[in-house]
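Colleague: Kindly return the folded structure for what I paste below:
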Amino acid sequence: MVFVKICGLRTTEAIEAAIDGGADAIGFVMSPSPRQISAAQVRVLVEQVAGRVMTVGVFRDEGIDTVLRDSAEARVNTIQVHGTRTAAEIARLLPVVETVIRAVPNTVERPETGALGEHILLVDAPRAGSGESWDYSALAGRLSGQWMLAGGLRPDNVAAAIRAASPWGVDVSSGVESAPGVKDASLITRFLREAKH
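Modeller: All right, here's what the predicted structure looks like:
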């Protein structure tokens, strides 16, 4: 069964739709974005989740000190970092959360799961959060272990993308929105049904 993360959540309603639909993880964007949410707001939502799914604090280019501070305040159990990162930076995250996700653009020549010590590798479109789809089949057979496919996934293309790339998991944000930053519960439900069929 494919692991599914619904990202960019900001409301109890969206979170419950994700959990009810069978999501394995929910993500909170704590960097500048139409989906941005404060660490204090995330903490309230994480308390409502009560350990039912993986909770992910998503950061773009912030320094590791900021990532550590905000994720601790939010009480997420997973950290996802975008941007150019080093093994030393990932090593600072590993002791403080259960899981570390490292996100890279699909333009990386030879992505490798765990290359910097992360638990999960996420391969995204060049502009994370853009909703731009791409040739998912380009990754077929190139990656092993726990890696996630992201970028331009929607309820109407996720099943085909999974067939094309055979990822361990998938991640969606804009593909389940009615407007930038506004999650649609029915789209979340449809996405999960298509991804896990």
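Colleague: from here on, contacts and neighbour counts on C-alpha atoms
Modeller: Fine.
Colleague: show me where the protein has helices.
Modeller: 12-21, 39-49, 64-74, 87-93, 158-165, 185-195 (DSSP state H).
Colleague: now, of those helices, which is deepest in the fold?
Modeller: Among the helices of the chain, ranked by average contacts under mean count of other Cα atoms under 10 Å, first place goes to helix 185-195 (a mean of 21).
Colleague: and that helix, what does it pack onto?
Modeller: The contact analysis (3 or more Cα pairs under 8 Å, 6 or more residues apart in numbering; DSSP states H and E) places helix 185-195 against strand 3-6, helix 12-21, helix 158-165.
Colleague: V58 contacts V81, correct?
Modeller: Yes - using Cα atoms under 8 Å, V58 makes contact with V81 at a distance of 6.1 Å.
Colleague: From L139, how far out is the spatially closest residue to S31 that is not a sequence neighbour?
Modeller: Distance criterion Cα to Cα, 6 or more residues apart in numbering; nearest residue to S31, sequence neighbours excluded, is F59 at 5.4 Å. Distance, F59 to L139, using Cα to Cα, to the nearest Å: 24 Å.
Colleague: next up, for comparison:
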Amino acid sequence: MRTRIKFCGITRPEDIDRAVECGVDALGFVLWPGSKRAITPEVLEALGRRVPAFVTRVGLFVDQPPAFIARCRPHLDLLQFHGDEPAAFCTRFDAPWIKALRMRDGLDLNRAAAEYAGAQALLLDAYRPGVPGGTGEVFDWSRIPADYEKPVILAGGLTPANAGEAVARVAPFALDVSGGIEAAPGIKDAALMHAFVRAAALRECNHAN
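Modeller: Next up is the predicted model:
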């Protein structure tokens, strides 16, 4: 099965256009104000209108009020919860959702899969205390069970240099990249965007042959 690709931390309309040219499956918009890539609901509405059909608009939230998430919901296709939200909270918004897990020591992935059984997938990211994501760090991919029952979205320190290796070693449902395709936080680099997609696709082609 083809590995999907999500470009996260989109802040500019021109980066939407370039990402779509690359053929990505999803675009991530950070609605948590603590991020260097954060946008407002007003900006989300404008950017969301620019995303064409069949490209998924994903909103990233971190332990935020339900009213704020509900305000953003009409402009999103998928919700991504990156904080300590329990499953009961994630299901409140009449929308498909994914749950991000930071790979801290002792995390039981099978238990998390059962706890978040309603999630479309689990996004696995590197762990740094006090930082909900976007660390630019790679965790030990061998910690992911080969027979893991939930679709895995792999995040954390991905770049064009390791995207192919990630596909080959993990065979995830999707790759999620932000800083690895940027010239600066929230400013995507067109050459890196294309290189990332090529690297992931090339490894898949080589593996298939």
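Colleague: To which residue of structure 2 is L149 of structure 1 aligned?
Modeller: Structural alignment places L149 of structure 1 opposite L154 in structure 2 (criterion: TM-score structural alignment).
Colleague: And L45 of structure 1, what's its match in structure 2?
Modeller: Checking TM-score structural alignment: L45 of structure 1 goes with L47.
Colleague: Could you list which residues are in contact with the residue most central in space within structure 2?
Modeller: Centroid-nearest residue in structure 2, with Cα atoms, centre = their mean: D176, separated by 4.1 Å. Counting by Cα atoms under 8 Å, 6 or more residues apart in numbering, D176 of structure 2 touches 5-8, 153-156, 158.
Colleague: Tell me the counterpart of it in structure 1.
Modeller: Under TM-score structural alignment, D176 of structure 2 pairs with D171 in structure 1.
Colleague: and what of I144 of structure 2?
Modeller: I144 of structure 2 maps onto L139 in structure 1, by TM-score structural alignment.
Colleague: Could you check how many residues crowd around that match?
Modeller: 17 (other Cα atoms under 10 Å).
Colleague: Name the nearest residue to the equivalent of F3 of structure 1 over in structure 2, sequence neighbours excluded.
Modeller: Applying TM-score structural alignment, one finds that F3 of structure 1 aligns to R4 in structure 2. Leaving aside its sequence neighbours, R4 of structure 2 sits nearest to A174 (Cα to Cα, 6+ apart; 4.2 Å).
Colleague: For burial, what's the neighbour tally of the one you found?
Modeller: 22.
Colleague: Then the one 4 residues further on?
Modeller: Using other Cα under 10 Å, S178 of structure 2 is surrounded by 26 other residues.
Colleague: likewise V123 of structure 1?
Modeller: Residues near V123 of structure 1, counting by other Cα under 10 Å: 27.
Colleague: Verify the contact between the residue nearest to R4 of structure 2 and K150 for me.
Modeller: No - at 12.0 Å, A174 of structure 2 does not count as touching K150 under the criterion of Cα under 8 Å.
Colleague: about what we covered before: OK, contacts around the match of I144 of structure 2?
Modeller: A165.
Colleague: Now do it against V29 of structure 1, distance only.
Modeller: 26 Å.
Colleague: Most widely separated two among the contacts of D176 of structure 2?
Modeller: Of all pairs drawn from the contacts of D176 of structure 2, the widest gap by Cα to Cα lies between I5 and G156 and measures 13.5 Å.
Colleague: Between these two, tell me which one has more neighbours.
Modeller: Neighbours per residue (other Cα under 10 Å) separate I5 of structure 2 from G156, with G156 holding more: 25 against 22.
Colleague: still on that earlier bit, nearest spatial neighbour of the match of L45 of structure 1, skipping sequence neighbours?
Modeller: Here the residue nearest L47 of structure 2, using Cα to Cα, 6+ apart, is P13, at 6.1 Å.
Colleague: Distance check, the one you found against Y148 of structure 2.
Modeller: 36 Å.
Colleague: Over to T135 of structure 2?
Modeller: 24 Å.
Colleague: When those two are compared, which one has more neighbours?
Modeller: Comparing T135 of structure 2 with Y148 by other Cα under 10 Å, the one with more neighbours is T135, at 16 against 11.
Colleague: what does the more buried one align to in structure 1?
Modeller: Checking with TM-score structural alignment, T135 of structure 2 has S130 as its match.
Colleague: mind listing what that match touches?
Modeller: With contact taken as Cα under 8 Å, 6+ apart, S130 of structure 1 is in contact with 151-152, 174.
Colleague: For these, give me JSON lines that also has distance to P180 of structure 1.
Modeller: Compiled in JSON lines, those are given as follows (distance: Cα to Cα, whole Å):
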{"residue": "G151", "distance to P180 of structure 1": "15"}
{"residue": "G152", "distance to P180 of structure 1": "13"}
{"residue": "S174", "distance to P180 of structure 1": "7"}
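Colleague: which of those still touch in structure 2?
Modeller: Compared against structure 2 with both residues aligned by TM-score structural alignment, their matches' Cα atoms under 8 Å, the contacts of S130 of structure 1 retain 151-152.
Colleague: Which single one of the contacts of S130 of structure 1 is nearest to L116 of structure 1?
Modeller: Nearest member of those to L116 of structure 1, counting by Cα to Cα, is G151, at 21.8 Å.
Colleague: quick one: the closest one from S33 of structure 1, how far?
Modeller: Relative to S33 of structure 1, G151 of structure 1 is positioned 15 Å away (Cα to Cα).
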